[in-house]
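Novice: I'd like to go over a predicted model; first the sequence, then the structure.
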Amino acid sequence: MKCALITGGSRGIGSAICIQLAKDTNYHIIINYNSNQTAALETLKAVEAEGNTGEIIQFNVSDNENVTSQLNTWQENNPDATVEVIVNNAGITKDGLFMWMPKEDWDNVINTSLNGFYNVTNFFIQKLLRNRYGRIVNIASVSGVKGTAGQTNYSAAKGALVGATKALAQEVAKRKITVNAVAPGFIQSDMTAELDEKELKGMIPMNRFGTPEEVAHTVSFLVSDKASYITGEVININGGIYS
């Protein structure tokens, strides 16, 4: 059984990616969630409605021991399963001006986006190398590419993820493993629900927020055979916000 694991797959962009991969691929979809089991089960239902198979798995990507024990247990229960696709989507924001930022808000954001990438990808990377095939897609952000005021922690985490994407891509390319990132701008989701969409639209050349599905289509392309010669790339999905 060939599988795709999506971290933070229960809601928003993560959920849209799970559903799109269920439509476009034959992968068994593994939906990781941290706390919202109800949303994860709803995503699973949508995956199965596309005629595909899936399951949910609970772990906190920022907790290395938790990740390792849960994934080891999963692997023991599914000895014939191979994870070929990893989508590192889990991330949180704790916005605020840097001068007033508590260390906890810095650490939590870095631990989820950046250490989460390490914890999950490092668990699988030797298996991918042995299998000589894999697709890793990291969900970065416009904040990690251009920086966003009030998001120094998030910009740092996502900027580091971009650097990690480019470096790891070079290490594993010979084994037919691609490593790419997508950097969404303002996308309609729980994460942006508090933002004033009317006001912010004016900053976006396309004059609208993006949809989770628009990000998911790009991820689906990157995990497909059509993207086999693309690696170390960062694809911006932001309606034209570049400076």
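Specialist: Great, that's in hand. Residues are numbered from 1 along each chain as shown.
Novice: only C-alpha atoms from now on, for both contacts and neighbour counts.
Specialist: Will do.
Novice: please name the residues that touch residue 85.
Specialist: With contact taken as C-alpha atoms under 8 Å, 6 or more residues apart in numbering, residue 85 is in contact with 3-5, 134-137, 223.
Novice: so where do the helices sit in the protein?
Specialist: Defined through DSSP state H, the helices belonging to the chain, from first to last, are 12-24, 37-49, 64-77, 103-110, 116-131, 142-146, 152-172, 197-201, 212-223.
Novice: ok, second structure coming up, stack it against the first:
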Amino acid sequence: MNRIAVVTGASRLKGIGAAVCRELAKAGHPVFFTYWSPYDEEMPWGSVASEPQVLKEELEGFGVPVGLMELDLTSMEAADLLFRKVREQLGQPSILINNAAYSTKDDYSTITPEDLDKHYFVNIRATTLLSSRFAQQFTIGRAGRIVNLTSGQFQRPMPGELSYATTKGAIDAMTITLAAEVGKLGITVNAINPGPTDTGWMTEEIKSGLSEMFPSGRVGLPIDVARTIKFLVSEEAEWVTGQIIHSEGGFRR
């Protein structure tokens, strides 16, 4: 059964979102993904305007229908807008991957209400509302899947990322409670922590330093987490729910 998948935050070809889209498309799932260029433009890696369209064409090469939408997840209407567009273009989705995130550096001495709100709006409010709307509209009765991306906030402290750690950490609690609520609908809910992953932001110096902390001698790649997500959304994973999975390649802190 080829189920329609929605993936948020797939604006960059080197990112985790794009890797997830590829793995799901290769598995035969129609894919609808979102992106938000203004955020990438603010980040050190920058934004390439053509990449979402390039990704769409790449995914269509796997023989599946593909839709995309530039979407500001800080908007109150984002969840309703997204699922209306998905239903119009592809049909009712059975898979939701909450990959989009907002991340900037701050700590106790520099945190501001404005920056904390930006992290909250994307990392936890959007994730919670998207998941809730997905479940409210899910009528298939089985094989529904929600996978949230977290970052191991309860594995170790993250000094210098107070807003990010605070809001991403809330995803773990939401995942566990939502899984208990929507299991009766035929939906599983899990979160995955991919550990340090090279999505284009790592310098050679950073990669060299981190590589020593992995038994394999390399840092994580987007395809590593994408393959785990492909399993979590499969029908074989129907007995896995309410879990925070630390798929970090044996990362030693």
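Specialist: Noted; the coordinates are in hand. No experiment lies behind these values; they were computed from the predicted model shown.
Novice: TM between them?
Specialist: After superposition, the two chains reach a TM-score (TM-score structural alignment, normalised by the length of structure 1) of 0.89; 239 aligned residues with a C-alpha RMSD of 2.2 Å.
Novice: before we move on, the earlier item: can you redo the helices of structure 1 as TSV with distance to residue 229 of structure 1 and mean neighbour count?
Specialist: Formatted as TSV, the helices of structure 1 follow (distance: least, C-alpha to C-alpha, whole Å; neighbours: other C-alpha atoms under 10 Å):
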stretch	distance to residue 229 of structure 1	mean neighbour count
helix 12-24	19	23
helix 37-49	28	18
helix 64-77	29	14
helix 103-110	30	17
helix 116-131	17	17
helix 142-146	23	20
helix 152-172	11	21
helix 197-201	35	13
helix 212-223	10	20
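Novice: can I get those helices in JSON lines with distance to residue 241 of structure 1?
Specialist: JSON lines is the format used below for the helices of structure 1 (distance: least, C-alpha to C-alpha, whole Å):
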{"stretch": "helix 12-24", "distance to residue 241 of structure 1": "19"}
{"stretch": "helix 37-49", "distance to residue 241 of structure 1": "30"}
{"stretch": "helix 64-77", "distance to residue 241 of structure 1": "35"}
{"stretch": "helix 103-110", "distance to residue 241 of structure 1": "23"}
{"stretch": "helix 116-131", "distance to residue 241 of structure 1": "25"}
{"stretch": "helix 142-146", "distance to residue 241 of structure 1": "8"}
{"stretch": "helix 152-172", "distance to residue 241 of structure 1": "15"}
{"stretch": "helix 197-201", "distance to residue 241 of structure 1": "11"}
{"stretch": "helix 212-223", "distance to residue 241 of structure 1": "15"}
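Novice: do you know which of the ones you listed lies nearest residue 84 of structure 1?
Specialist: Between residue 84 of structure 1 and these, the shortest gap by C-alpha to C-alpha is with helix 116-131, which sits at 6.8 Å.
Novice: just how off-centre is that closest one within its chain?
Specialist: 14 Å (C-alpha atoms, centre = their mean, to the nearest Å).
Novice: what's it in contact with?
Specialist: Helix 116-131 of structure 1 has contacts (C-alpha under 8 Å, 6+ apart) with 61-64, 67-68, 83-84, 86, 88, 90, 134, 138, 161, 172, 175, 177.
Novice: tell me the buried residues within those residues.
Specialist: By neighbour count, with 16 or more other C-alpha atoms under 10 Å, the contacts of helix 116-131 of structure 1 hold 61-62, 64, 67-68, 83-84, 86, 88, 90, 134, 138, 161, 172, 177 as buried.
Novice: next, the contact list for the equivalent of residue 97 of structure 2 over in structure 1, please.
Specialist: Per TM-score structural alignment, the equivalent position to residue 97 of structure 2 in structure 1 is residue 87. Remark: with contacts taken as C-alpha under 8 Å, 6+ apart, residue 87 of structure 1 is in contact with 4-7, 136-139.
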